[in-house]
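In: I need the structure of the sequence given here:
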Amino acid sequence: MEEESVHFADSNSEEDVEEEEEHSSAQEATHAQPKAKAKKPKKRKGATGPPPMETFINQTAFDVYFSYASSTLRVSDNVLSSLVEPLTHDEVHTIEQQMQEHADSNEGVQRLCSMHESFFPHYWFELHNGFNLLFHGYGSKRAILTKFGKEYCARNGNIIIVNGYNKRAGLKTILSAIEQIPKLGEVSLRSSGLEGQLQRIYGFFRDSNHPPLYLIVHNIESPSLRDNKVSTLLSTLALHPRIHLIASADHINTALLWSSAEVSARKHSPTPVGTEIPSHKGYAWLFHDLTTFRPYVIELTHRDISTLPAQNQGTGATSGGAGQAMSEPAMSHVLASVTEKAKRLFRLLATKQMAAVEEDASSKVTGLEKYGMQYDLLFNEARKEFLATSDVALRALLGEFMDHGMVLSGGTPEVLWIPAGKEILKRVLQNMGST
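Out: Next up is the predicted model:
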């Protein structure tokens, strides 16, 4: 029995060996066949962005970052300015009036302004204890500060109001206003220039026989008041013990205009007349929230009116007269900033267009290109008037008007016209001195 069992085991092992040999030969045959190449993922035509995820064996955060950073971004050509039509001057004026009427009739706004006015005695106390006042917060603060100046400052001294939101406000404006104070002009200048005027003003108010000066500056953070000379003037006068500065600001980063030393500076000690001005400068600010929620109607009237509305510029204007109509203030603003030759060229084009419009007895703004003047004819007329002797010179004169949308062009041959009605053109020509 043992032999049989042993023999049975031996016979089984031989069969297993045979099966293993057959299996190994089958594997060798399989490996002998040529391997099929792995298919690479197809790349889509015009596809942008990182490569497919299958190309990375183990994609890390760094791989993802650099793959996306190297991809190109698609930017849409549909911008908001091309979808929304700009407002005209009349529409802007109407909106401003509605905002003003709403603020005047709003009980909450009126209560808020009344609350601020109740703090006038507190502001007055701070002014006469070595501090200047800087008011911030949302809404126009012009009316409240002007009222404070009339009710308190004007009754106790000289008051100067500087409208910083006006682009014309600057060093000369402030100095000329201060120089008009009675008896100040009688003081002789020690030296010429800003230093001499500053010494005269500073020395004049050292005398207690002269009333103090209250300087109210609306929008002290405006670009026209950021000049170094203006800063020197204000920072010196602000520390005078008898000159008091009240200012407003609307920019959120206004405090960054001055260093901490200038903000926390203290008033100069009283010194006798004739001594030198102390060297340190600053403002000695106390900050107050003066939120009013009133619209900035007056402040916005001094913006560049030639930018409203945005005109169809250059030769891109269609021959259908799609350009926005220019208003009289906008045209006057542009004419005030161009050369005399450019004014004469505009008068020439406007006169020809006026004559064509009067013949047709039409004053509509649309379709004005039919009353325009061909470029070749305008060039001949300009050469006769010695305005331009070459095409380059004429294009240069027209460039300023075309950039602001005052002159449009289009059609073949090229025609130039002014996008303004008969009455507006007539008034503009009268203001220019044309008959």
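
In: all contacts plus neighbour counts: C-alpha atoms, from now on.
Out: OK.

In: name the element the residue nearest the centre of the chain belongs to?
Out: When the chain is reduced to its mean C-alpha position, the closest residue under CA atoms, centre = their mean turns out to be Arg303, at 10.1 Å. Remark: Arg303 resides in no helix or strand, with elements defined by DSSP states H and E.

In: look up how far His333 lies from it.
Out: 11 Å (CA to CA, to the nearest Å).

In: can you check Ile160 too?
Out: In this structure, Ile160 lies at 28 Å from His333, with CA to CA as the measure.

In: okay, the two: which has more neighbours?
Out: Ile160 (19 against 13; other CA atoms under 10 Å).

In: was I right about that one contacting Glu179?
Out: No. Applying CA atoms under 8 Å as the test, Ile160 and Glu179 come out as separate, 10.6 Å apart.

In: helices of the stretch 151-300 of the chain, residue ranges please.
Out: Assignment of helices within the stretch 151-300 of the chain using DSSP state H, counting those that start in this stretch yields the ranges 171-179, 193-204, 228-237, 260-263, 297-300.

In: can you tell me which of those is nearest to Glu101?
Out: With CA to CA as the criterion, Glu101 lies closest to helix 297-300 of these, at 11.1 Å.

In: give the next helix or strand downstream of whichever helix in the chain runs longest.
Out: The helix of greatest length in the chain, counted in residues with DSSP state H as the criterion, is given as helix 2-32. The C-terminal neighbour of helix 2-32 among helices and strands, as given by DSSP H and E, is helix 61-69.

In: alongside the first, I'd like the structure of this one:
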Amino acid sequence: MDENDMIDEEEYEFSRNYFLAKESGKSVKKSSAHKVSELNLADEQELRAEVSNIEPKHEKEIALLINSYKKLYNEWVFELRYGFGLLMYGFGSKKTLIEDFASTALTEYNVIVVNGYLQSINLKQVATAMAEVLWDQLKMQLRSASGGTSRDQQPFNSRSMDDLIAFLDEPHKTENECLVCLVIHNIDGPGLRDSDTQHLLARIAACSHVRIVASIDHVNAPLLWDKKMVHVQFNWCWHHVPTFAPYKIEGVFHPLILAHGGTSQSVKTASIVLQSLTPNAQSVFKVLAEHQLAHPDEEGMPIDVLFTSCRELFLVSSLVTLNSHLTEFKDHELVKVRRHSEGQDCLHIPLSKDALEKLVQEMNH
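Out: The predicted structure is shown next:
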């Protein structure tokens, strides 16, 4: 068989296989009646357990990669000092890397951390915390300079967002520059990615006493910002820092694809969130949970009843303190507010009875 015959034979086989594949595809398409809803999905808790058992690979190479980033810490601090914002992007969770950078290289700064991977974030609380930290810095410098006491300051939690931003941006007569660093894990997270929130974050980042370090993971994250936000307000300095680290903490708050959640997963998620709160807040939540279990037919626990119970247990001294705990619960979606049939606001934990019982048992141990 000569060369031309071989070419003709190859072309014939290719054409034949092509049309056979086409016909086969059509027949499958016509006869298939399967639906995604008919898939036998794995339980989310079991799936997460299996994922956690996957052995890590290329550990030495990844360790060398992380060490190479650590050599850039001084450069990153230099960029922050000169008014740039640091934006970390690349494959893998950057939470551990950024926290290591903050704890080792930003010791001269006061650092406020925002977990953008949560479902909802209260930016007013973030701005209030930043203003309080800045005011503490200013008081220390003013006292050391004058040798006396500094003037009193209006409580920041009673101020508007515009007033808080104005305070973070106004010039202060101090010997050393006072700066507050805002660290945002996943600035493109579900609780932060709407337009109004991003514009508010940009205004905070543009304040003279604020520096920002953030990470992104969504492929369309840059579409969140316009030209002014990127180059003037955030003033991003982009750093490609792939870590290849699993999104263990960030992934807890999002359901896995092709898995159905169960009671155990709801309890695990709520337990992780509660562990991040203060012991007093956990105790307040426990009072609410036990009341809901004891009164399953009620629409919820009235706020004044919760306040009375918590005050008797010496958990809160005022309604303001209780409301601060409730704000945290609502931000983390641990508690929902329901309107009682009589028009009174009641608190309800959005968990099934079985899930709530398991959660209370975990809190007792």
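
In: any idea what the TM-score is?
Out: Structural agreement between the overlaid chains, expressed as a TM-score with TM-score structural alignment, normalised by the length of structure 2, amounts to 0.58; 257 aligned residues with a CA RMSD of 4.3 Å.

In: quick revisit: aligned partner of the residue nearest to the centre of structure 1 in structure 2?
Out: Superposed on structure 2 with TM-score structural alignment, Arg303 of structure 1 falls opposite His254.

In: the stretch 101-250 of structure 2: strands as residue ranges?
Out: 110-115, 180-185, 210-215, 236-240 (DSSP state E, counting those that start in this stretch).

In: and if you look at the stretch 301-435 of structure 1?
Out: Remark: strands of the stretch 301-435 of structure 1, listed N- to C-terminal, are 373-374, 408-410, 415-417; assignment by DSSP E, counting those that start in this stretch.

In: among those strands, which is nearest Phe293 of structure 1?
Out: Ranking the strands of the stretch 301-435 of structure 1 by their distance to Phe293 of structure 1 (criterion: CA to CA) puts strand 408-410 first, at 40.7 Å.

In: helices or strands up against the closest one?
Out: Using 3 or more CA pairs under 8 Å, 6 or more residues apart in numbering; DSSP states H and E as the contact test, the elements touching strand 408-410 of structure 1 are strand 415-417.

In: quick one: buried residues of the strand it packs on?
Out: Neighbour counts using 16 or more other CA atoms under 10 Å place Val415, Leu416, Trp417 of strand 415-417 of structure 1 among the buried residues.

In: what's that strand packed up against?
Out: So strand 415-417 of structure 1, by 3+ CA pairs under 8 Å, 6+ apart, packs with strand 373-374, strand 408-410.

In: okay if I get those as a markdown table plus distance to Thr291 of structure 1 and mean neighbour count?
Out: As requested, those are exported to a markdown table (distance: least, CA to CA, whole Å; neighbours: other CA atoms under 10 Å):
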| stretch | distance to Thr291 of structure 1 | mean neighbour count |
| --- | --- | --- |
| strand 373-374 | 54 | 20 |
| strand 408-410 | 44 | 26 |
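
In: tabulate those strands (JSON lines), appending distance to His122 of structure 1.
Out: Conversion of those to JSON lines gives the following (distance: least, CA to CA, whole Å):
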{"stretch": "strand 373-374", "distance to His122 of structure 1": "66"}
{"stretch": "strand 408-410", "distance to His122 of structure 1": "58"}
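
In: so which of these gets nearest Asp63 of structure 1?
Out: Judging those by CA to CA, what sits closest to Asp63 of structure 1 is strand 408-410, at 53.2 Å.

In: tell me how far the closest one lies from the chain's centre.
Out: Taking CA atoms, centre = their mean, to the nearest Å, one finds strand 408-410 of structure 1 lying 28 Å from the centre of the chain it belongs to.

In: next one: stretch 339-347 of structure 1
Out: The gap between the average C-alpha position of stretch 339-347 of structure 1 and the chain average comes to 29 Å, counting by CA atoms, centre = their mean.

In: now tell me what touches the helix or strand where Glu91 of structure 1 lies from outside.
Out: Under the assignment given by DSSP H and E, the secondary-structure element containing Glu91 of structure 1 is helix 89-105. Residues from elsewhere that reach helix 89-105 of structure 1, judged by CA atoms under 8 Å, 6 or more residues apart in numbering: Val109, Gln110, Phe293, Arg294, Pro295, Val297, Leu308, Pro309, Ser327.

In: may I see the buried residues of it?
Out: If you call a residue buried by 16+ other CA under 10 Å, then helix 89-105 of structure 1 has these buried ones: His89, Glu96, Gln100, Ala103.

In: quick check: the farthest pair among the contacts of helix 89-105 of structure 1?
Out: In the contacts of helix 89-105 of structure 1, the most distant members under the criterion CA to CA are Gln110 and Ser327, with 34.9 Å between them.

In: neighbour-wise, which of those two wins?
Out: The residue with more neighbours, out of Gln110 of structure 1 and Ser327, is Ser327; 22 against 15, by other CA under 10 Å.

In: my guess is the more buried one contacts Ile424. True?
Out: Yes. Under the criterion of CA under 8 Å, Ser327 of structure 1 is in contact with Ile424, at a separation of 7.3 Å.

In: measure the aligned partner of Pro223 of structure 1 in structure 2 to Val273 of structure 2 for me?
Out: The criterion is TM-score structural alignment: under it, Pro223 of structure 1 has Pro190 as its aligned partner in structure 2. Separation of Pro190 of structure 2 from Val273 of structure 2 (CA to CA): 16 Å.

In: who has more neighbours, those two?
Out: In this comparison of Pro190 of structure 2 against Val273, neighbours counted by other CA under 10 Å, the higher total goes to Val273 at 18 against 14.

In: host element of the more buried one?
Out: Counting by DSSP H and E, the secondary-structure element that holds Val273 of structure 2 is helix 263-275.

In: who does that helix touch, helix- and strand-wise?
Out: Using 3+ CA pairs under 8 Å, 6+ apart, helix 263-275 of structure 2 is in contact with helix 44-52, helix 353-364.

In: residues of the last one that come out buried?
Out: Think helix 353-364 of structure 2. In helix 353-364 of structure 2, counting by 16+ other CA under 10 Å, buried: Ala355, Leu356, Glu357, Lys358, Leu359, Val360.
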